[in-house]
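What follows is a predicted protein model with its sequence.
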Amino acid sequence: MKQKHSHRLCSVIVSIIVVLIVLIAVSLFWVNSHLCFVDYTPYSYSESGDTIKNPYVGLYSIRGYMLAEDATFSLPEANAAIDSNSSSFELSLIEINLKNYGNCDLSDNALSQIDSILSAWTKTGSQLILRFLYDWDGQNLESEPNELSQILIHMEQVGPIVNKYASSVYILQGIFVGNWGEMNNTTHMGNGEMETLIQKLDDVIDPSIFLSVRTPAQWRTIVGEYHDTKLPHCPQPNLLSSLASRLGLYNDGMLGSANDTGTYGDKAAADLDTNYSDAWTREDELAFQNDLCRYVPNGGEVIIDNVYNDFDNAVKDLSQMHVSYLNSDYDSTVLNKWKETIVNGTDDVWNGMSGYDYIERHLGYRYVLDSSSLKFHPLFDDTGMLTVTIRNVGFSNCYRPLEASVYVVSDLTGDCVAKVPIDTDPRLWNSGESSSFTVPIDVRSLNNRENNTYTLYLKCSDTTLNRTILFANTQTPTEYGYEVGNIGVSRGGWTFDLR
């Protein structure tokens, strides 16, 4: 009996051993087939101080048109704005003067002239800052409509034409009234008329077009969302669906004095015909803009040579105000002062450059590819997680939506084998900050005995304009964007002889 029991025990032990061997063999086969090794080498990134041409930012030129029944205009040729010499600009401020129709509706002829102007400028590829006004001479009271209702009719008349060119019209400045269209020296700012005019524009102008008012105090009066704090409650820019989310600022007295020539609160602010009891000191208004203008554009022109627009002070305030566009011609005394200033600091990228070039290159957003890494466990992970860090060294964010994707390109064939949309909103790549995002890369699908090395590229695009966004890196972009790094993929190398 003992021997029989011993044989039975041996059989069980042998069976267990056989099962364990089979399990180990199956496990080894599974591990070998599932094992995937990834070797990632990031690109050697280097920041560039060169000028780059991106939409919605930089210096702008001004063109003015006076509507009249017998008016003829010299209009630009297609692609003249950004495809010619280096003195051309992405942005153009188009001023359309309605003075001759101050107390009557715009005629069909006048409306046709507006259409022709916007059509011609759209064909240049320039992004348009648009301003309707009744005065170019600082004599607005002599030319603006007497009745508010007439201005409202003009807004209703031009709305459909402006909306026709919404892909090119970036910002509509002002509410038609004031000297030079700057919302001062007008009878239509008090008693709720300012709010009525901006609300009409909000109703008739395509929501993708930003609106703007002259001062932060006006913004707060209109929006009424600051709740006794020094900072506005700015909505996230997911949908441009409310007035607050698309109402920016334009400051044509920028850096001109302690109160930006009446833009902020003190005695000089009384020169602007509105309620300035809500205007704050310069320090508080700069803090207000620092918050607000992460979400909506701010720009204008610098004036009057003084200590506030000395280079170092100017850079500090332009950065805090998140300024993205400036007049290329005015004030020449200030601009020339910047041209004569040489940048000296600790950053070799900018040392020796003129202050003018430094400021021009920092207007708006300016993205720099900074670093990247890829995390992948050879056994347990299904996808590799690519992490990319970008610095926005510009004065402001980008305010229009952009599309960002990573392209996986075969080193063997040069073909793109995968395009991976990035779950990030470049509008939230804040100025003066670094932003990181992760991108899942299906590395297991990339292994091929003949083709197992790839280059990863990052491309950022404005799909509305069909434009690639340029980065401030020394590398030259390709059709797939900027090189991020190289990836090599291989599977486990174990072999088994089953003979």
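Received the coordinates, thanks.

going forward, measure contacts between C-alpha atoms and count neighbours the same way
Will do.

Which SSE is immediately downstream of whichever strand or helix holds Tyr356?
According to DSSP states H and E, Tyr356 maps onto helix 355-362. On the C-terminal side of helix 355-362, the closest following helix or strand by DSSP H and E is strand 367-375.

got another, please set it beside the one above:
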Amino acid sequence: MKTSIRLMLITALFPVLIWAQTHVVYQPTAENIFNPERGFYTMYTAQSESGQLSLTAINNIKNKKQSLMLRFYYFKKFLNSDLSQKQLDIIQNDFNTMRQGGIKCILRFAYSDNIGVADAPLSVVLRHLDQLKSLLQANADVIYVMQAGFIGAWGEWHSSTNGLDSDANKKIILTKILEVLPKTRMVQVRTPLYKQRIFSRTSPLTLSESFTETDIARVGYHNDCFISSYDDYGTYQDTLAEKNYLNQECFYVPIGAETCDQCTCSDCANAMIEMARLHLSYVHSDYYAPVISKWNANGCLPEITNRLGYRYENLEGIFSDSVKRGNALHFELKLRNTGYAVLYNKRKAVVVLRNITDTTKAYFAALPVDPRYWQSNDTTTLSFAIEVPHAIPTGNYNLYLSLPDTAAALKNNPLFAVRFANTNTWNSIMGYNNLLVIVNVNDTNGGETVSDPLSFSNGLTSIEKSENDVPNSFLIVENFPNPFNNETTIYYQISNDTHVKIKIFDSLGRELETLVDKEVTSGKHQTTFRAGKYASGIYLCVLYSENGYAISKLVYLK
């Protein structure tokens, strides 16, 4: 770690400011680290009205450094009747146990556990989904993703005894699942062809459609015969074309896998190529056992373990190490995703300033970035000025980066926070990534004098706030058109007279331009963003006033 002194000329209105900055170079780790919503999983199957989860089972999963389980429920007892209250209670208790134990689930329901074994009529499936709706809505926090299930043998959408595997019935059931599952969660179907037929479309999702919570943007894939033959035992009809489709599609929707047989295509070299190509997030750790054993014997299992899903590591950072209250902390951090995939459920990136001597004093600044766009093998630079308000006591502070869960019940649980793959940086008590810099907050010197910085606050409201959450004092209406070409109009409403600034940032958090900087009267207003000089992509519109800020996502397509 080294410290450098830099000069900054603000404008003719300000003198030259000198402040100390610390340059930190981070060291990566090859450790298998526990992280939510990714990696190898263990499957736990429950038959009707039995098999309730225990904390012992959850702890056994965590002892393998796994954060996921496939929770598989068979409803054989209810082929022609409603789910019993006992069955619903078991499911709720299981969710409670997951939450208490610190893991999430891949969720599947089915009736048939083999070819030729009966599933349920369509009317019963739809009724069961209605019964499950309240459970799914109340427990989305511990659901990573839901597999479509219900239809045919093992819920894999074939061999139905009730005709559920017709294209028409598949569409009805998938539409119903998307209706009862919260829009913040995605569904996985067994093959790419199933989704293509249901949505009458063979082209992959585009950037502008990504993470929009529309039905088509919420459907991913689970391959239950991954790298088991050229076409993965019928998973693909046109193998090359459909894998190329998944390569683009799965930037934005999750795909997971289970192996089911051995072949040369499951050898280490090809397995890792396919995982990277398809952006694999998870794999069953126990099946097919000979394939997993082969990876272990041939030495690729540790790399696969580390790279399934996302794996973020900090590379280097430049930070103010002395900040005068009222000035802004310079925050510049370069990070990389070395995993095969990304985060698919929404998270915030939050900078934390925590007093060293009184650790109860902690202050938070949510960055206007979306970690779901930190793609595999990409390097991202976060660069912001963050005001240190006068209300923050003087003293020395540690600086952290936190990616907490957004759910109220999980946001303070470190087991659900994202750990970066660096040495000596993880605070396992708080769930923070230490940026290895001490910031002195004082009344004398240091920091930047800039207009409209972000700001630290002494509560967690900044962490909890989503892009569409808006303070009572103002409202940003979605820009129109969106997506847009060349220019778009941004509508916003102010409930009281105040000074307003509206700025545009790119998806990496770099400030591009200021659209509004003036006193605004209460009422409705609009401004125009002309993007012709920028590349196609996701942009963030941030509105600042004395009461806080709000963020809206803009999608620009040339």
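Good, I have the coordinates. These numbers come from a predicted model, not from an experiment.

now for the helix holding Tyr356 of the first structure, which elements pack on it?
strand 58-66, helix 332-339 (3 or more CA pairs under 8 Å, 6 or more residues apart in numbering; DSSP states H and E).

TSV please, covering these and showing mean neighbour count and distance to Gln150 of the first structure.
Output for these, formatted as TSV (neighbours: other CA atoms under 10 Å; distance: least, CA to CA, whole Å):
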stretch	mean neighbour count	distance to Gln150 of the first structure
strand 58-66	19	18
helix 332-339	18	37
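
mind putting those in CSV, distance to His322 of the first structure included?
As requested, those are exported to CSV (distance: least, CA to CA, whole Å):
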stretch, distance to His322 of the first structure
strand 58-66, 12
helix 332-339, 19
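
who wins for proximity to Asn259 of the first structure among these?
Of all those, helix 332-339 sits nearest to Asn259 of the first structure, with 17.0 Å by CA to CA.

In the second structure, what range does the closest one match?
The aligned range for helix 332-339 of the first structure in the second structure is 289-296, by TM-score structural alignment.

compared with the first structure, how much does that stretch deviate?
On superposition with the first structure, the mean distance recorded for stretch 289-296 of the second structure (mean CA distance after the TM-score superposition for the first structure) is 0.6 Å.

Show residues contacting that stretch.
The contact list for stretch 289-296 of the second structure (CA atoms under 8 Å, 6 or more residues apart in numbering) reads Thr259, Asp261, Gln262, Ser266, Asp267, Cys268, Ser285, Asp286, Leu301, Pro302.

Next: stretch 52-64 of the second structure.
For stretch 52-64 of the second structure, the external contacting residues (CA under 8 Å, 6+ apart) are 41-42, 46, 67-69, 90-91, 93-94, 97-98, 101, 103.

Likewise for stretch 467-486 of the first structure?
The list of residues contacting stretch 467-486 of the first structure from outside it, by CA under 8 Å, 6+ apart, reads 40-43, 45-50, 52-55, 366-369, 372, 407, 453-462.

repeat for stretch 262-282 of the second structure
Counting by CA under 8 Å, 6+ apart, 38-41, 227-230, 243, 246-247, 250-251, 254-257, 290-291, 294-295, 298-300, 304, 308-310, 340-342, 376 sit against stretch 262-282 of the second structure.

any idea how far Tyr358 of the first structure is from Thr51 of the first structure?
Per CA to CA, to the nearest Å, Thr51 of the first structure is found 9 Å from Tyr358 of the first structure.
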